[in-house]
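> Make a model of this:
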Amino acid sequence: MATQMFEGRGHAAVYQKYRFAPGKELQQTILTYLQEKRANLAELVVDVGCGSGQGTRFLAEHFKKVVGTDISEAQIQEAREAPSLPNVSYLVCPAEELPFEDASVDVLTSFTAAHWFDIEKFMREVNRVVKPGGCVVISTYTVDMSLRYGNCSEKLTKIFRESWDLLLKYSHNRIKLVLEDYKDIFEALPFPDKKRITDIFDKIPMTVAGVVGYLESASPYQAFMKNDPKAAKSLLQETEKRMLETMGVSSCETPVEFWVRHVCVLGCKGQ
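Here you go, the predicted model:
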């Protein structure tokens, strides 16, 4: 059974506002791999667990037809309302029951979502829908993020990680898959031709408000909110206040660099 964590319209709206698209290094890793495997001319790309469509929109810039799928109607509604290219469409469906014909998908992707799926059932669907010679791209960013701003990068990162560590106490056990760099997901992929890259680093342009918003969009924060709304809101306010004081600025729109590490599982189905 897939784990549903992003169902509410409010959470979906926060997710759309603060979650970021795949960074340049991750994009380059994916596009280079697909070129090597001659999947860069793909007719149909399916982005599973697409959320509010950040990864789906990146794919639409490079492929003929892209379909984003997600189990959450609220997330798909957000994705449909966002500006996107005309070759993108969205469907509400579980990752474990994809409405595509056998061997009909050229490239199947999933960005920061696969740890919520029933991995065994999802991999059976992957094997069913991907064409012989087709490719799979499954990635996530990890929790060891860092912040850079002037000469206070170390202090800023410490503030962010203290807040993040507090939130992780409320994290679902599925986050274990992320903490272990998608090792189990890599092993479950049923294609012998596969690899896992664990050291892709991307600089994401952010603001102080964006960093705090990212924390708000995370599933552990949503669990914290349900448990203790006052403490959860206070954590965000305190994080923002500490960041601004450390940076010596007053505007939460002040830009910072948000560095993330991606893990990427890549595979190609045999002919």
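
> From now on I want contacts and neighbour counts done on CA atoms only, so please keep to that.
Fine.

> residue contacts, P205?
The neighbours of P205, taking C-alpha atoms under 8 Å, 6 or more residues apart in numbering as the test, are P255, V256, E257, F258.

> How about the secondary structure of it?
strand (DSSP: H, G, I helix; E, B strand; the rest coil).

> and what of V107?
Per three-state DSSP, V107 ends up strand.

> gap between it and Q28?
16 Å (C-alpha to C-alpha, to the nearest Å).

> More neighbours: which of the two?
Of the pair V107 and Q28, V107 is the one with more neighbours under other C-alpha atoms under 10 Å, namely 28 against 12.

> Quickly note the distance from the more buried one to G210.
V107 is 31 Å from G210, by C-alpha to C-alpha.

> and what of V48?
On the measure of C-alpha to C-alpha, V48 and G210 end up 25 Å apart.

> more crowded one of the two?
V48 (29 against 21).

> Verify the stated contact: the more buried one with C93.
No: the pair formed by V48 and C93 falls short of the contact definition of C-alpha atoms under 8 Å, at 9.1 Å.

> which residues do those two both contact?
Contact criterion C-alpha under 8 Å, 6+ apart; residues shared by V48 and C93: T69, D70.

> R19: which of the contacts of P205 is nearest?
Of all the contacts of P205, R19 sits closest to F258, with 12.0 Å by C-alpha to C-alpha.

> what's the strand or helix carrying the closest one packed up against?
Using DSSP states H and E, the element containing F258 is strand 255-268. Here strand 255-268 touches strand 130-141, strand 146-148, strand 193-207, helix 208-217, going by 3 or more C-alpha pairs under 8 Å, 6 or more residues apart in numbering; DSSP states H and E.

> mind putting the ones you listed in a markdown table, distance to H115 included?
Formatted as a markdown table, the helices and strands packed on strand 255-268 follow (distance: least, C-alpha to C-alpha, whole Å):
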| stretch | distance to H115 |
| --- | --- |
| strand 130-141 | 9 |
| strand 146-148 | 22 |
| strand 193-207 | 15 |
| helix 208-217 | 16 |
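
> For Y90, grab the count of nearby residues.
20.

> these two touch, right, it and G68?
Yes: counting by C-alpha under 8 Å, Y90 does reach G68; the two are 4.7 Å apart.

> this one next, for a side-by-side:
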Amino acid sequence: MGHHTFDVERADKLEDAARYRYLSAEELLWALDLSGAETVADLGSGTGFYTDDVAPAADRVWGVDLQSAMHEQYREKGVPENVDLVTTDVADLPFDDNALDAAFSTMTYHEFASEESLGELARVIHPGGRLVVADWAASGEGESGPPADERYGLGDAVTALEEVGFTVEFEAIRTETFLVTATRATQ
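You can find the predicted model right below:
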């Protein structure tokens, strides 16, 4: 698993409002619990569908994606002034230690989940900072999203986050997806 990326030729599907049935903008904002002063990273930002929902609630948002072509599509659509785009792997984030107040992944965890990537998130999110993961569940029926063999179980995701120093505060399993909110443990 990991490093399977969404086909940029199908990027228009990332702008479909039907995506909100798996994670609404309101639920994402609730999970992030932002005050408006935070620096946040969207991991696997793609065309900025969810980035655009978070931008008005944060001071600065980093749209992180492995594919520069996704950033090009986002630029064509229009990037909010407080959003900066960075093309990189989650395992190699260009941020200083403790630089982020929060990070989130919407249906991309299965693309980057590895001990190296999660360790990198623990490095760049400050102690007490928040990580929100919504992704396709291994228990899902597979009608949407990636094939079942590319998905993670909720328990596996929780264990992986805890092993790199996050404390899981909320977890939920749904028909096709799971949602986890966690904070980086204070040192």
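
> And the TM-score between them?
The TM-score (TM-score structural alignment, normalised by the length of the second structure) is 0.81; 181 aligned residues with a C-alpha RMSD of 2.9 Å.

> Could you tell me the angle between the strand holding F258 of the first structure and strand 130-141?
Between strand 255-268 of the first structure and strand 130-141, the angle comes out at 150 degrees (axes from the mean of the first three to the mean of the last three C-alpha atoms, to 10 degrees).

> Contacts only, for the closest residue to Q54 of the first structure other than its chain neighbours.
Spatial nearest neighbour of Q54 of the first structure, chain neighbours left out: A21 (4.6 Å); criterion: C-alpha to C-alpha, 6 or more residues apart in numbering. By C-alpha under 8 Å, 6+ apart, the contact set of A21 of the first structure is Q54, G55, F58.

> and the second one, what is it in contact with?
Spelled out, it's G55 of the first structure. By C-alpha under 8 Å, 6+ apart, the neighbours of G55 of the first structure are A21, P22, D47, F111.

> quick check, the second one in a helix?
Okay, so that is P22 of the first structure. No: P22 of the first structure is assigned coil when assessed by three-state DSSP, not a helix.

> contacting residues around it?
So P22 of the first structure contacts Q54, G55, F58 (C-alpha under 8 Å, 6+ apart).

> quick one: which of these is nearest to N127 of the first structure?
Closest to N127 of the first structure, out of all of these and judged by C-alpha to C-alpha, is G55, at 21.5 Å.

> And the closest one, what's its match in the second structure?
For G55 of the first structure, the aligned position in the second structure is occupied by Y50, per TM-score structural alignment.

> how close does that match get to D97 of the second structure?
From Y50 of the second structure across to D97 of the second structure, the span is 25 Å (C-alpha to C-alpha).

> Next: A113 of the second structure.
20 Å.

> Out of those two, name the residue with the larger neighbour count.
Ranked by neighbour count (other C-alpha under 10 Å), A113 of the second structure and D97 place A113 first, with 19 against 13.

> Grab the nearest non-local neighbour of that one.
Per C-alpha to C-alpha, 6+ apart, closest to A113 of the second structure is G2, 5.8 Å.

> For the one you found, which residues are in contact?
H110, E111, F112, A113, S114, E150.

> Just put the residues you listed in a markdown table and tack on secondary structure.
Output for the contacts of G2 of the second structure, formatted as a markdown table (three-state DSSP):
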| residue | secondary structure |
| --- | --- |
| H110 | helix |
| E111 | helix |
| F112 | helix |
| A113 | coil |
| S114 | coil |
| E150 | helix |
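
> Farthest-apart pair in those, please.
Greatest spatial distance among these (C-alpha to C-alpha): S114 and E150, at 12.8 Å.

> corresponding residue for I197 of the first structure in the second structure?
Under TM-score structural alignment, I197 of the first structure pairs with A172 in the second structure.

> if you go through the second structure in chain order, where are the helices?
Assigned by DSSP state H, the second structure shows helices spanning 25-32, 51-54, 68-77, 109-112, 115-124, 154-163.

> By how much does the second one deviate from the first structure on average?
In the superposition with the first structure, the aligned residues lie an average of 0.8 Å away from helix 51-54 of the second structure, counting by mean C-alpha distance after the TM-score superposition for the first structure.

> Pull out the buried residues from that helix.
Applying a neighbour-count criterion of 16 or more other C-alpha atoms under 10 Å, one finds T51, D52, V54 buried in helix 51-54 of the second structure.

> Next: the first one.
Within helix 25-32 of the second structure, the residues scored as buried using 16+ other C-alpha under 10 Å are A25, L28, A31, L32.

> mind putting those in a markdown table, distance to V168 of the second structure included?
Output for the buried residues of helix 25-32 of the second structure, formatted as a markdown table (distance: C-alpha to C-alpha, whole Å):
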| residue | distance to V168 of the second structure |
| --- | --- |
| A25 | 21 |
| L28 | 16 |
| A31 | 12 |
| L32 | 13 |
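
> Out of these, the closest to M70 of the second structure would be?
A25 (20.5 Å).

> L156 of the first structure reaches R148, doesn't it?
Yes: assessed by C-alpha under 8 Å, L156 of the first structure is found in contact with R148 at 7.3 Å.

> distance between stretch 155-166 of the first structure and the chain's centre?
Centroid separation between stretch 155-166 of the first structure and its chain, computed with C-alpha atoms, centre = their mean, to the nearest Å, is 20 Å.
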